[in-house]
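[1] what follows is a predicted structure for the sequence shown.
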Amino acid sequence: MKPLLRLLTVSAVFVGLAAVAHAGPVGDFEGNLRAAYADYRSALFFTNTGDPDKASSAIDGFQEKWSALANDKAGAPPQYADDPDYAATLAAVAGIADTAAGEVAAGKLGEAHETLEAIRDQIGHLHERNGIVTFSDRMNAYHAEMERVLGSDYGTFDAEALGRLREDAAILAYLADDIVAHPPAGAPADPAFVAALKPFEASVMALRQAARSGDAAAARKAVGGLKGPYSKLFLKFG
């Protein structure tokens, strides 16, 4: 999804996992999806860090959990009952995971990482079509904008570039605030979540302050400091 479109979606539809996580098929499905997504995040991490054994294990775990979701005899849960693309989305995710597993087995971890990225989009589109926004969707919205910033050419961070960076930092700050305001159920009481969230917030604040100050060196450093804190938060909770 394009960053601005996702930004508008997040702005307009505040239907988080907490809003649907009641007892029954709605909450059960989203809870099981989140459990599968934990293995998916690990697969992304280990394909990126070059650990084939752990990457393979994480993909196996994801495939097992995803297969249970896709083959549930009860069919689509209520929140997706009217989605004509529900079954196709589940099948597409399974196919992507199969491709990534083959790439890991062939030692192509970089390719597998890029392949796995498509699962994030498939699940995001599923939620978007059905008016659902979870913590993971918010993390993915931030990730899309962060990657755009990391891929932007700010050159020597002159006045014009710093002006663009201020605008980019404002969008990242908005998306980060949305993440902070809608934590996963039970996460605020988890010291590990708090410990991961603080550096993430600090990285965004550092970017805004550097862009506002006009300090080119600080701005360059702040841009480079975005990915690490996000990745740590995403790996465990995203």
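    Ah, there it is. Numbering: from 1, shown residues only.
[2] please count neighbours and contacts with C-alpha atoms only from this point.
    Will do.
[3] for residue 156, which three-state class applies?
    Recorded secondary structure, residue 156: coil (DSSP: H, G, I helix; E, B strand; the rest coil).
[4] and the spatially most central residue of the chain, what does it touch?
    In the chain, the C-alpha nearest the mean C-alpha coordinate belongs to residue 140, at 3.0 Å (Cα atoms, centre = their mean). Counting by Cα atoms under 8 Å, 6 or more residues apart in numbering, residue 140 touches residue 120.
[5] gap between it and residue 39?
    16 Å (Cα to Cα, to the nearest Å).
[6] and for residue 128?
    Residue 128 is 22 Å from residue 39, by Cα to Cα.
[7] residues near residue 175, how many?
    Residues contacting residue 175 under the criterion other Cα atoms under 10 Å number 24.
[8] look at residue 128 and residue 39 and report which has more neighbours.
    Just comparing residue 128 and residue 39: by other Cα under 10 Å the higher neighbour count belongs to residue 39, 23 against 18.
[9] verify the stated contact: the more buried one with residue 61.
    Yes - in this structure, residue 39 is within contact of residue 61 by Cα atoms under 8 Å, at 6.0 Å.
[10] okay, pairing it with this:
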Amino acid sequence: MLVSSSQRGLTPVLVVLAALAFPTVILAQGPGRGGPLGRGMGRGVGHDASMAVDRAGFHFLLRNNGSIERSVTELPNGVRTRTTSQDAEVAAQIRAHVAAMYGRMKEGRPVRRWDPLFAALFEKSDQVALAITEVPGGVEVVETSTEPEAIALIQAHAKVVSGFVERGFAEARLAHPVPGAIPAKSAKQHPTTTDQSLQRLRQLSAEFDRVYIPALALTNQGRRSPSLEALRRLNERLVAMRRQARDTKSDDQELLFKGTADVVAEAARLAQSGDFLEAHETLEPLRDQLASRRRSLGVDYRLDVLSDYHAVMEAIVKPANGADPNLLDAAALDRLRQQAASAAAIWARVEQTKFDTSYAPLSDAQKQNVEPLVQANREAISRLNRALREGDATEVLGAAVAIKPPFAKLYMSFGDFSGLAENASSTPATQKNYPPISTEEE
């Protein structure tokens, strides 16, 4: 799913997946036809038992994307690409992953449904023509369309895949806008200029995070009852906020939380079907998306500095988790040094941030734990930098993984887990059955 670029763009993931799954053949599909890339792929429902396996393959490619070579030519009506790898293990994983993704396309089981660009590309797939040919070590793909919207999606998606290559996990967990949509940072038609409106958006953000953080954490833990209860509370809060925005005619509030309810409903559907990790990853991009929108609106929300750190931290932790120390070469160590320096710089901003109680109803014990957790994470970053200087691969990987726990505890302090955390250790996963969450108001 990952490619690197030597020219302007990168082929969309959908094309690469189909290409690698069928070597030695040429596949052509004109706009408007049915077949494997037909419309309806974005409508898959139900439990997806293979998601964990497919996700593991994608993460492997994220960790090893440096061994995938690619040349790309952007065309007026699409792209032409050539993708190869000299690493046999990576090549095998590419083929396995691509075969799985091709199956998803045929069966209507899409990935990254929470990402607007991916969702749009799946919906327009019947307007895309493909020509795929095997070449030494890989494939050559030409993807074109006669529809301007589909061409724009192809080329926008190419840039996103380029981001996967350049930034790995940090890019892979972001949501990406559809071409032509108004990005939050350019939303000047809804200026937030008064102190009163800024304070309102800060307060609403805090209220959202109090219920969002538990839903994010508990879906990651994979317990059914507390996860679904947390998602129910989150949806309830969003419904109330939508009503408030409608009653007060608050354009900036609507802009800040636009599309959030749909993401939560999708996460709830996934959790209801038992796919908690995918539900967690569906919720995850909201953290960065809302932080970006707040900044575009001029909202000074102090928890956003934790979101900044999270992006860098995950780019360090995910590749290190379970990695083989023997494969940590000089290039990988150099990348880690740069990432660790970025993490240290952002954490310095965290240390300078005053997290007052308006962001969460912290107990006395929680208040007392904020500073120790901030210091614990500073020490974890220092340990990582020491390990990188000394060059012991085993210690480097251990230190890299260790920067997450103190941060996670600090971030979770700003969520309201009352009535939820207890269930995480005491409620059997099959005891409760919650109805599906709808984005429609009663």
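    On my side now, so go ahead. Computed from a predicted model, the values in this text were never measured in an experiment.
[11] got a TM-score for the pair?
    Here the superposed chains carry a TM-score of 0.78, computed using TM-score structural alignment, normalised by the length of structure 1; 216 aligned residues with a Cα RMSD of 3.1 Å.
[12] about what we covered before: what's the counterpart of the residue nearest to the centre of structure 1 in structure 2?
    Under the alignment (TM-score structural alignment), residue 140 of structure 1 pairs with residue 307 in structure 2.
[13] residue 116 of structure 1 now?
    Using TM-score structural alignment, residue 116 of structure 1 pairs with residue 283 in structure 2.
[14] which ones are touching its match?
    Residue 283 of structure 2 neighbours (Cα under 8 Å, 6+ apart): 216, 263, 264, 267.
[15] rewinding a little: any idea how far the residue nearest to the centre of structure 1 is from residue 147 of structure 1?
    10 Å.
[16] repeat that for residue 123 of structure 1.
    19 Å.
[17] ditto for residue 224 of structure 1
    Remark: distance between residue 224 of structure 1 and residue 147 of structure 1 (Cα to Cα) = 11 Å.
[18] check residue 74 of structure 1 too.
    Residue 74 of structure 1 is 38 Å from residue 147 of structure 1, by Cα to Cα.
[19] ok, residue 102 of structure 1 next?
    To residue 147 of structure 1, residue 102 of structure 1 is 26 Å away according to Cα to Cα.
[20] quick one: neighbours of the aligned residue in structure 2 for residue 200 of structure 1, just the number.
    Taking TM-score structural alignment, residue 200 of structure 1 has residue 377 as its aligned residue in structure 2. The tally of other residues near residue 377 of structure 2 (other Cα under 10 Å) stands at 21.
[21] likewise for residue 356 of structure 2?
    11.
[22] for the stretch 51-200 of structure 2, which segments count as strands?
    Ranges of strands in the stretch 51-200 of structure 2, per DSSP state E, counting those that start in this stretch, are 68-75, 78-85, 129-135, 138-144.
[23] redo those as TSV? Include distance to residue 354 of structure 2.
    Listed next are these as TSV, based on distance: least, Cα to Cα, whole Å:
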stretch	distance to residue 354 of structure 2
strand 68-75	44
strand 78-85	48
strand 129-135	54
strand 138-144	51
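[24] make TSV out of those strands and add mean neighbour count and distance to residue 122 of structure 2.
    Converted to TSV, these look like this (neighbours: other Cα atoms under 10 Å; distance: least, Cα to Cα, whole Å):
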stretch	mean neighbour count	distance to residue 122 of structure 2
strand 68-75	19	20
strand 78-85	23	16
strand 129-135	19	13
strand 138-144	23	14
